[in-house]
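Novice: need coordinates for the following:
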Amino acid sequence: APKYVGNALTLCSWVNGDKRWERVVQGWLQFDEAVGFEPSSKEYARLPTAGRPKEVGTWISHARSATFHPDVTLPRFADEFAKWWRAMQPEGRDVIEGEFIGLTKPADIDWTELKISGSNGMVSVVGALAWWYKAAYDLPKEKTSKTGRSGQKRELEIRKLNQVLDEVIYTFGKLNES
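Specialist: A predicted model of the protein is given here:
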C-alpha cells in the first residue's frame, strides 16, 4: 500500500476510537483498497476543496503526515466539516432541517462523483474525522467552571461527531456496494 495509507492508519490508531470509529476506518480501507489505492478516475481524482477545513489542506501539504495533529477548535471545525461534507454529496441527498449533518437517503443516488479514492480522496475525510474525534473526547468531562458548561460542551460535540460518523459509515457502505 502507498505511504499515505500507512500514515492514515497510524493517525487512525492514535485516535484510539470506539467501534463506530473502527467502522469508519474499515469502510475507507475497503473502499480505497478495491481500486488499488489509486484514484478511481481522472475525472474524479480529488475531493472538492470549497469549504474544506484549512487543517485538511495543511495536512495534505505535510504529505499527509501520521504525526500532524492540528489543534482543532470546536465547534468551528465541526461546522466547517459539516459544510464541506454536505457540499460534496451527490445530487438528490438533501439536508434534513434541524439536524446537524442529516441528509436524505434516497435509493436511487448515483455515487460516482463521490467515489474518490487515492491520496487526494476520502482519506482526507478520515484524517479530518481523526482530529475531530480526538478534540471532542479531549474536552473536559467535568464542570470546570461555575457555569458547568464544559461537560455539556463535550457531550454536545460527541453527539455531533457520532451523527457524522454514522453518516460517513452509511456513505462508505454505499460507495462499497456501488
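Novice: going forward, measure contacts and count neighbours with C-alpha atoms only.
Specialist: Will do.
Novice: which residues of the chain fall in helices?
Specialist: For the chain, the helices defined by DSSP state H occupy 3-15, 19-34, 54-61, 76-87, 123-137, 149-177.
Novice: give me every residue that touches residue 174.
Specialist: Contacts for residue 174 (Cα atoms under 8 Å, 6 or more residues apart in numbering) come out as residue 111.
Novice: next up, for comparison:
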Amino acid sequence: PEWVKNARIFLETGPQSVEWSGVVDKWGVCEKLLDYPSATSRRHWVGKTKRPFAVGQWMQEGKHYERIPQLGNLAGFGDAYRRWWTSFQPGWRSDSEHAWPLKRDGDDQTFENLAKGGLNGLLIFLIPLVWW
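Specialist: Model prediction:
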C-alpha cells in the first residue's frame, strides 16, 4: 500500500546503520504478516497512555512526516518515550515501568499485544526514533 511506501521512505531517513535498517525491514515484515491493517482498525491502535506530548501533537496535526514537532529537552523526551514504550510491553518483560533494559526472553511468553499494524500501530513507536 501507498502508506507503507511513504512510511518506509521516512523511516529510511533515520539512523544510517545496519541495526536501524534491520528494524525498518522487520517492521515491513510485521505489516505484511498483519495484512496491512487499515488506519481505522481500532484493534491495531497503540494506546495513548504515557504517550509523549510531541507524538500526540504530531498525530493531531495530521501525521505529516515533513513536520517534525519540537521535542524540547532531548533527555526528557527520551525518558518519556521509554516510559511510553515500556507501558505497552507484555507484563513479563519488566517488573516495573522503570526497569531497563527490558527482558528479551520470556520462555513461552509472547509479544501478541504488540501485533499492531497500520498507520496507528507499531509505526507510531518508530517515527519518534527518527526525530530523536
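Novice: after superposition, what is the TM-score?
Specialist: The TM-score (TM-score structural alignment, normalised by the length of structure 2) is 0.82; 128 aligned residues with a Cα RMSD of 2.3 Å.
Novice: picking up where we left off before, dump the helices of structure 1 into JSON lines; add distance to residue 43 of structure 1 as well.
Specialist: Converted to JSON lines, the helices of structure 1 look like this (distance: least, Cα to Cα, whole Å):
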{"stretch": "helix 3-15", "distance to residue 43 of structure 1": "21"}
{"stretch": "helix 19-34", "distance to residue 43 of structure 1": "16"}
{"stretch": "helix 54-61", "distance to residue 43 of structure 1": "20"}
{"stretch": "helix 76-87", "distance to residue 43 of structure 1": "18"}
{"stretch": "helix 123-137", "distance to residue 43 of structure 1": "18"}
{"stretch": "helix 149-177", "distance to residue 43 of structure 1": "17"}
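Novice: between those, which one is closest to residue 111 of structure 1.
Specialist: When those are compared by Cα to Cα, helix 149-177 sits nearest residue 111 of structure 1, at 6.5 Å.
Novice: between helix 123-137 and that closest one, find me the angle.
Specialist: 160 degrees (axes from the mean of the first three to the mean of the last three Cα atoms, to 10 degrees).
Novice: how far away from the center of its chain is helix 149-177 of structure 1?
Specialist: 9 Å (Cα atoms, centre = their mean, to the nearest Å).
Novice: could you do stretch 47-67 of structure 2 as well?
Specialist: Mean C-alpha position of stretch 47-67 of structure 2 versus that of the full chain (Cα atoms, centre = their mean) differs by 11 Å.
Novice: got the end-to-end distance for that stretch?
Specialist: 22 Å (Cα to Cα, to the nearest Å).
Novice: buried residues, that stretch. List them.
Specialist: 51-55, 58, 63 (16 or more other Cα atoms under 10 Å).
Novice: what is the nearest of those to residue 18 of structure 2?
Specialist: The nearest member of those to residue 18 of structure 2, counting by Cα to Cα, is residue 55 at 25.5 Å.
Novice: my guess is that closest one contacts residue 128. True?
Specialist: Yes - with contact defined as Cα atoms under 8 Å, residue 55 of structure 2 reaches residue 128; the gap is 7.1 Å.
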